[in-house]
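# Pasting a predicted model and its sequence here:
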Amino acid sequence: MRRLSLIAMAVVALTTGCTMAPKYERPAPPVSASFPGEGVYATQPGAANAGARSANGVAAADIGWRDFFVDARLQRLIDIALANNRDLRVAMLNVQAAQAQYRVARAALLPSLSAQGRQSKQRTPRDLSVLNQTIQNSYTVGLNASWEIDLFGRVQSLKDQALAKYLATAYARKAAEIALVSQVATQYLQVLQADDLLAVTRQTLASASDSHRIVKLQFDTGTASELDVSQAQTVMEGAAANLQAQERSRAQAVNALVLLLGEPMPGDLPGGMPLDGQNLLTDIPAGLPSELLLRRPDIMEAEQNLLAANANIGAARAAFFPSISLTGSFGTLSPTLGGLFNPGSAAWSFAPTITLPIFTGGQNLANLDLANIQKKIEVAQYEKTIQSAFRDVVDGLAARGTFDQQIAALERDTTAQQRRLELSSLRYRQGVDSYLGVLTAQQDLYAVQQTLIAARTQRLASLVTLYQALGGGWIEKTGDEARAVDAS
């Protein structure tokens, strides 16, 4: 049955000139036809809030990163990273290497032509020589040509495979560039978070130091206990320790940002915006999951790898059939160097060759089985990439639907904790409560302030991730024509 099917494929190849690769059909996306819209996904922010910017229904892939990010300092940092990041540079060089490999495979479809000049000298035993000429010279100058007639599409399939690999590498580079934009923005937010945490910690340390000084004076005058002094010192020393840890975290966050930039932090950066003033676009439409197939470069990369595996099956099938090669040469041949171009010295040869595999120990069959298995692997990888993309988007939508309410609640909690600290301090000064109430209020206020800063950072980072997940970050400005994926 296998032999009959291979013969049938050979007839088709001869009559249509097509390759023997299977007809490609894109696998159906293994995800829901729409994104969730209930529960945490139901409340998505719009641009109704005062000062908020709107995407005006434009898809993420069509929004330039300069329009998504409004912080001039962040825009400059992204610009530097795109020009100097070493990982992105390697990705671009990989595209060039894959393009060269494709040109090599494509060149195999065309005849090869080469010029050749040759001298040969041969000695023959005297009793076997003619006219006692034991030394014979031969000079040849001419052109050699060879060409494999690709009747069964083997070379064409290899060319198609190389093209798909080249495009897959180009899409991988696009994905790397989009990811770099997101990474720089996220790391920049980490630096801003560290700045806000340092400001809160310095404020807490100053307040705790003042409280400790006052309680120490009260202890010296006999109006406060040693326990009050120890409690006040606890808050002060804790804030001092946190200050050093946060100084370290900020330095390391800057180091990570410098690594992404690919060069030292410039000294002429424009002024930046605080964490709560970034004002990112929050109402970018999610669209449909099927649109991710055209937006996400990692999905397109996976599909090109699938196409390459599909083409490889055609090459494996063609290996079962004869290969036909034409070789020939034309030039001049003479026993002397001076006679190479004399009349009558022309020489030529023509040698068509047909090679038919008869017994290869099962190698061709194993290669075909391997090619089919590799295609199944690429199908699974393609489907997994779609599922991962779907999850990235729904995670972003879940975050976008909950962070605003969470931050609003934390802001109210911060205000309440601030008022609580004021009242606790007043009651302590009036002798109504012990210093433990002040201590607890200070610690709770400091904790909720840190939680609020972290939530603000996570909200902005989730918006950046959603922008990336929807395919944003490839173009610089909204309205720009998108570059080709293999553009330098």
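Arrived safely. Numbers count the residues shown, from 1 in each chain.
# switch to C-alpha atoms for all contacts and neighbour counts from now on
Noted.
# What are the boundaries of the helices in the protein?
Counting by DSSP state H, the chain has helices at residues 2-16, 65-68, 72-84, 86-107, 154-220, 226-261, 292-295, 297-318, 363-400, 403-429, 435-469.
# With respect to residue 34, which of the ones you listed lies nearest?
helix 363-400 (9.7 Å; Cα to Cα).
# Return the list of helices and strands in contact with that closest one.
When contacts are defined as 3 or more Cα pairs under 8 Å, 6 or more residues apart in numbering; DSSP states H and E, helix 363-400 sits against helix 292-295, helix 297-318, helix 435-469.
# which of the helices of the chain is buried the deepest?
Mean neighbours per residue, mean count of other Cα atoms under 10 Å, is largest over the helices of the chain for helix 297-318, with a mean of 26.
# circling back: want to try TSV for the helices of the chain, with distance to residue 333 as columns?
Below are these laid out as TSV (distance: least, Cα to Cα, whole Å):
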stretch	distance to residue 333
helix 2-16	39
helix 65-68	68
helix 72-84	58
helix 86-107	30
helix 154-220	34
helix 226-261	64
helix 292-295	61
helix 297-318	39
helix 363-400	42
helix 403-429	85
helix 435-469	67
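# also this one, for the comparison:
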Amino acid sequence: MSAMRYVSCHASIGATAIMLAGGVGAPAGPTMPDVPVQGTYLSEAADLSLELEWWKQFGDPVLDSLIAQSLSANKSLDQAAANVRVAEAIASGARLDRSYSASTSFDGDVGRSAQPGQDVRASIQGALGASWEYDAFGRIEAQIAAAEFDVEAARQARRDVAVIVASETALNYVQLRGAQRRLAVARKNADTQSEGLDLLQTLLDNGRAARLDMERAEAQYRTTLASLPRYEAAIESAKSALAALTGQPANSRSSLVMELVTSADDIPEHRGAIMAGSVEDLVRRRPDIRSAEVVIARQLALGDAARADLFPTITVNANVLALFDDANDIGDLTSFGFGVGPSISWAWPDLRRVRANIDATDARTDAAIAQYEQTVLNALSEVESALSEYTNELKRRDDLKRAAASAQRAIELARLRFEEGLDDYLDVLEAQRTLLTAEDQLAESRLQSSSRAIAAYRALGGIEMPNQYGTEPAIALE
């Protein structure tokens, strides 16, 4: 039996007993919603095996190392982990309400009466008290359940941060590699254009080329050079973001950062297909949905606690007292006293405030239910969009691969025809421009396809790390 069911059952049993005895009725509260969803995300998606460490599907050891470091050193994750410890400590305190509470007090004074001939006297008074509440109507258990759901909510919040940190690390790494690749493409084309300029200059000096061709080639070369700083800035921006995500200063040069600086590896690409499977199974992997579930469960538990206030609170108290007016009284049993007995308190003469609190709690539960339903709808939309964008980007990438291959063949033919005197250099310039555009668009599409894959994993819940990020659902929809 889940904590929520236990709270509801426990409170309802006690409430039934009092209603039979005294005619006090507890209003019915909200219930867990049932959100209907379709069976799959995309009809063309056949299967999905969501890896616990999805980033390893890219086959890039540097990416694996960066994400491992970010999950262990990110400061936002440290903050989220501290919030879990806070919630756990509060829940531990709430569970202590099941047992007795005790307190002691001591008071002493030394004085003498104002009457003549009186001696200085000392008196000591001590007391030891204990009390225990009999949870007849489930109020304490409901409050404990609410505190435990707060712990689960904190764990889901930490898991949500882990999803964000892992995906942001992967995205920035892919953007870094994409910028490096586009920079390499631009530099290669700039070198080719520079060689063409030298050739044109030689031909121009020999009267075999026109000044117009020279100026066009110069303009194209300078335009290509002008794109280089943009890519260099993107590289530095991605490095700074990765440093922050891995818990390092932006100017840090750790071994991983140095590896990024000294190498320009290709853009990592996702291996295999990303397919969605069942909405019921996969959307609820998302921490935001599970957190929204926990919020409803917490509010239901608080509703049980509020309804328990309609009924009496039964407490058993015990006290031991001691009063010594003289040192000789210490050990004298006549100086000791004790008392044991029950205490019953009830707001029955004025239950309006209790019912108002119940109404407020139920309204907050209704708000949590609405938030949960909207969260599910948003998740469905995000997953549909992410998978669709990834699928379409793969198609675009395949077309751009063929376009780049054709552009490479075109420039080879244009140079050959120019060298044979069949065409002027304008055709070579046009072929160079087409090749640069095709190769740059291909690099950008490869970057986007990897980014779309990361976004899809993030939309699907992104990360499951047992015993670290809370893998067991707090409650179950039926």
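Done, it's in. Since the structure is predicted, the reported quantities are computational estimates derived from the model, not experimental observations.
# What's the TM-score once they're superposed?
In this superposition the chains share a TM-score of 0.83, using TM-score structural alignment, normalised by the length of structure 2; 450 aligned residues with a Cα RMSD of 3.4 Å.
# circling back: residue 132 of structure 1: which of the helices of structure 1 is closest?
Nearest to residue 132 of structure 1 among those is helix 86-107; the distance by Cα to Cα comes to 49.2 Å.
# That closest one maps to which residues in structure 2?
Aligned using TM-score structural alignment, helix 86-107 of structure 1 spans residues 75-96 in structure 2.
# quick one: contacts of the matching stretch?
With Cα atoms under 8 Å, 6 or more residues apart in numbering as the test, stretch 75-96 of structure 2 has contacts from 71, 143-144, 147-148, 150-151, 154-155, 157-158, 161-162, 247.
# go again using 6 Å as the cut-off
Contact with stretch 75-96 of structure 2 is made by 144, 147-148, 151, 154-155, 158, as judged by Cα atoms under 6 Å, 6 or more residues apart in numbering.
# Using a markdown table, please lay out those together with distance to residue 434 of structure 2.
A markdown table is the format used below for the contacts of stretch 75-96 of structure 2 (distance: Cα to Cα, whole Å):
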| residue | distance to residue 434 of structure 2 |
| --- | --- |
| 144 | 68 |
| 147 | 63 |
| 148 | 62 |
| 151 | 58 |
| 154 | 53 |
| 155 | 52 |
| 158 | 48 |
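# In structure 1, what residue corresponds to residue 242 of structure 2?
Counting by TM-score structural alignment, the partner of residue 242 of structure 2 is residue 257.
# Could I get the contacting residues of its match?
Taking Cα under 6 Å, 6+ apart, one finds residue 187 in contact with residue 257 of structure 1.
# go on, residue 425 of structure 1?
Counting by Cα under 6 Å, 6+ apart, residue 425 of structure 1 has contacts residue 438.
# Please identify which of the contacts of stretch 75-96 of structure 2 is nearest to residue 372 of structure 2.
Nearest member of those to residue 372 of structure 2, counting by Cα to Cα, is residue 154, at 16.5 Å.
# Ignoring the adjacent residues along the chain, who's closest to that closest one?
residue 84 (5.1 Å; Cα to Cα, 6 or more residues apart in numbering).
# Nearest to residue 139 of structure 1, out of the helices of structure 1?
Of all the helices of structure 1, the one in closest proximity to residue 139 of structure 1, counting by Cα to Cα, is helix 86-107 (30.9 Å).
# check the fit of that closest one onto structure 2 and give the mean distance.
Mean deviation of helix 86-107 of structure 1 relative to structure 2 after superposition (mean Cα distance after the TM-score superposition for structure 1): 1.0 Å.
# Just the angle for that helix relative to helix 226-261, thanks.
Angle, helix 86-107 of structure 1 to helix 226-261, by axes from the mean of the first three to the mean of the last three Cα atoms, to 10 degrees: 30 degrees.
# how far away is residue 357 of structure 1 from residue 411 of structure 1?
77 Å (Cα to Cα, to the nearest Å).
# now residue 201 of structure 1
17 Å.
# follow-up on the earlier one: minimum distance to residue 113 of structure 1: which of the helices of structure 1 has it?
Comparison of the helices of structure 1 against residue 113 of structure 1 by Cα to Cα identifies helix 86-107 as nearest, at 11.8 Å.
# any idea how far the counterpart of residue 445 of structure 2 in structure 1 lies from residue 448 of structure 1?
When structure 1 is aligned by TM-score structural alignment, the residue opposite residue 445 of structure 2 is residue 455. Counting by Cα to Cα, the separation of residue 455 of structure 1 from residue 448 of structure 1 is 10 Å.
# from the chain's centre, how far out does stretch 276-292 of structure 2 sit?
13 Å (Cα atoms, centre = their mean, to the nearest Å).
# for stretch 217-232 of structure 1, same thing?
Worked out by Cα atoms, centre = their mean, stretch 217-232 of structure 1 lies 59 Å from the chain centre.
# which outside residues touch it?
Contacts of stretch 217-232 of structure 1 (Cα under 6 Å, 6+ apart): 212, 215-216, 435.
# Pull up the distance across that stretch, start to finish.
12 Å.
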